[in-house]
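K.L.:
With the sequence up front, the predicted model follows.
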Amino acid sequence: MNVAPSGLHHVTALAGDPQKNIDFYVRGLGLRLVKKTVNFDDPGTYHLYYGDESGRPGSLMTFFPWRNIAPGRIGAGQSTSTAFSVPAGSLGWWHEHFTSLGAEPRITSPSSNEERLMVADPDGLRIELVATNTDDPRDPWDSASVPAEYAVRGQHSSVLTVRDPEGTVGLLVNDLGMRVVEQVGNRTRLAAGDGLPGAVVDVVSSGLTPTGLTAGGTVHHIAFRVPDQATQQQWRDELVSRGHQVTEILDRQYFTSIYFREPGGVLFEIATDTPGFDIDEPLLELGRALKLPPWLEPSREAIEAAVVPVQLPAENNPGAAA
């Protein structure tokens, strides 16, 4: 490959009630809602983006919330867990924090140098916090809900559960330019770029796991990052030349995207770092207003009538006037 990802860009999942989703990710996980927009393919529902202060690629988790969505099933052919990086020694605080919110966190230690806390969001989506001795240089969002010394630094990794790990690992190495860094049991760890948190994918082989059903509480796709659209176009051309069915470049307003499926069934996206989330509202105001792309502005009145009203916690915009 002539191009390779520098890491993960975002993970997108399906949710139910948007207010419960906002409360969990802003007040529970301590992220910032950096954009409140709509699903461009179904403008009657929100597309909510969470991340650090400015929504930098590699910090992002996004959701399509439908209030009456049926529950999905986490299983083979999906990204079955999304992990965020937190400082070493912080999981005790996180355990108490989530317990106080009525969640049921569980600390696990899959390896000697990595400690994990798993918790389910209101729709049953698996979220993990990963504390390692590897320094994560990214600055956290200064949330009123989570002290900076414990706060999320950004994504750590995504777990892909598949029946044919050779096909998935082969694509990640040969077509996405990642490298295998560890193999323990049925788990293969791959890394992109510098291999730091935010550039890691774990492929888990599980022949006994039921096939996943994509609906509420499941991941829809994971996205890898590239710096710009020119690099994205080059990557698309290479993937198509290798026989992959890749979409055209799609305008997502805050980045551009291409999509394709890997052999295990997981939907992949390649998204650009630019232009970012401050192109249509100032940094101080991120997430407060419903933002629409130019082609949906003529339908604003109908869209605002269709989406469910939500309240954004004050800590999301601490410097803004009420």
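P.N.:
Arrived safely. Numbering: from 1, shown residues only.

K.L.:
CA atoms for contacts and neighbours, from now on please.
P.N.:
Will do.

K.L.:
What's the end-to-end length of stretch 120-137?
P.N.:
Length of stretch 120-137, first residue to last, C-alpha to C-alpha, to the nearest Å: 27 Å.

K.L.:
List the contacts of that stretch.
P.N.:
Residues from elsewhere that reach stretch 120-137, judged by C-alpha atoms under 8 Å, 6 or more residues apart in numbering: 15-16, 20-21, 24, 71, 80-91, 103-105, 113-119, 153, 156, 196-197, 216-219.

K.L.:
Next up, a structure to set beside the first:
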Amino acid sequence: MTMQLTGIHHLTAISAKPRENLAFYTGLLGMRLVKKTVNQDDVSAYHLFYADGKANPGTDLTFFDFAVPPERRGSNSISRTSLRVAGENAIGYFRDRLRKAGGPTGEVTEVDGRLTLTFEDVEGQRLTLVDDGGVGPASPWEKSTVPAEHQIRGLGPIHLDVRDLSRTAMVLQGVMNMRHLRDYAAADSKADVQVFAMGEGGPGAELHVIEQKELPVARQGAGGVHHVAFRTPDETQYHGWTRRLRELGIPNSGEVDRFYFRSLYFREPNGILFEIATDGPGFATDEPMDKLGEKLALPPFLEPRRAAIEAGLKPITW
């Protein structure tokens, strides 16, 4: 059996301003806070998950609440995160909405054959809205601040800047069974962007990688990205990936049970942290679907420490 990753599972970024972060992603972008929990490796920090109305895998943009300095941008990093919307009208709606809010917002531009709009959040997180043509199912959130037809549908292409493209490509293709689809000219670089795809492909299952030898190596921080996770559909393939990494001698975390999904972490050759994550069991495991994100959720192994954990967290309602 040739194992296939099916797309982007989630992307985890870093915020030093969780209250402003919550206001931006739920208030301005209209995403649903589907899980308010803690970083399981550092319970003094929130881990916030924003997604579509049903918290489907492939729609999660998540944030660790770390009180750290801003990111130093550079190579060997995840440089931009795309979010999918359906159609030119949705792109235009968000252009006007973002400009009215006053943050950095670019022009609507066709890139790699798709309409796009670049913008940044309150901490400089680099984001792009991508028109996915409305292909595939959508799960709008009825309480969103954004009309259903314009809501963010999920994650789009994730952009990587690396010093050595050949080494990254070797892992993407030779280890992770991705395929190289095409390349296109970058707006701000002499190098072309290389597009790698998973599963059935499409904007929710692509990595866009560019070689940036001349840039300094990035330093993670607020407004930057921590890691990207890729979807594996079931436990059988998840265990298969664990065996594959072990057999190839690739250092990894071993299997980690995050309660809402199972995880497996490793770094590609330029040092970017990758995760392979299962689609299930999902975020409705410990909360009703209509109540997701309303209270602090803790996995069972942290529940006995709830009082101490809650005492160490600051309220972040806005």
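P.N.:
Looks like it arrived, so ask away. The shown structure was predicted, so the numbers you read here are calculated from the model rather than taken from an experiment.

K.L.:
ok, back up a step: of the contacts of stretch 120-137 of structure 1, just the buried ones, PyMOL syntax please.
P.N.:
Those of the contacts of stretch 120-137 of structure 1 that count as buried under 16 or more other C-alpha atoms under 10 Å are selected in PyMOL with:
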select buried, resi 15+16+20+21+24+71+80+81+82+83+84+85+86+87+88+90+91+103+105+115+116+117+118+119+153+156+196+197+216+217+218+219
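
K.L.:
What about the contacts of stretch 120-137 of structure 1, which are in strands?
P.N.:
15, 80-86, 114-119, 156, 219 (DSSP state E).

K.L.:
so which pair among the residues you listed is furthest apart in space?
P.N.:
The span of these, defined through C-alpha to C-alpha, is set by A15 and E114 at 28.7 Å.

K.L.:
In contact with the counterpart of S253 of structure 2 in structure 1, which residues?
P.N.:
Matched to structure 1 by TM-score structural alignment, S253 of structure 2 sits across from T247. T247 of structure 1 makes contact with 258-260, according to C-alpha under 8 Å, 6+ apart.

K.L.:
repeat for T12 of structure 1
P.N.:
61-64, 219-222.

K.L.:
mind running it again at 6 Å?
P.N.:
By C-alpha atoms under 6 Å, 6 or more residues apart in numbering, T12 of structure 1 lies in contact with 61-63, 219-221.

K.L.:
So it, which state does it fall into?
P.N.:
On the three-state scheme (DSSP: H, G, I helix; E, B strand; the rest coil), T12 of structure 1 is labelled strand.

K.L.:
and if you look at I309 of structure 2?
P.N.:
Counting by three-state DSSP, the backbone at I309 of structure 2 sits in helix.

K.L.:
Just give me the neighbour total for it.
P.N.:
Using other C-alpha atoms under 10 Å, I309 of structure 2 has 17 neighbouring residues.

K.L.:
go on, G271 of structure 2?
P.N.:
Other residues near G271 of structure 2 number 12, with proximity taken as other C-alpha under 10 Å.

K.L.:
Just give me the match in structure 1 for it.
P.N.:
Under the alignment (TM-score structural alignment), G271 of structure 2 maps onto G265 of structure 1.

K.L.:
Look at its match and tell me its secondary structure.
P.N.:
coil.

K.L.:
Could you pull up the residues touching it?
P.N.:
G77.

K.L.:
With M61 of structure 1 as the reference, measure out to it.
P.N.:
For G265 of structure 1, the distance to M61 of structure 1 (C-alpha to C-alpha) stands at 20 Å.

K.L.:
cool, and T256 of structure 1?
P.N.:
Per C-alpha to C-alpha, T256 of structure 1 is found 16 Å from M61 of structure 1.

K.L.:
neighbour count winner among those two?
P.N.:
Higher neighbour count among T256 of structure 1 and M61: M61, with 24 against 20, using other C-alpha under 10 Å.

K.L.:
how big is the offset of the longest helix seen in structure 1 relative to structure 2?
P.N.:
In structure 1, assigned by DSSP state H, the helix with the most residues is helix 229-241. Overlaying structure 2 shows helix 229-241 of structure 1 at a mean distance of 1.3 Å from the equivalent residues (mean C-alpha distance after the TM-score superposition for structure 1).
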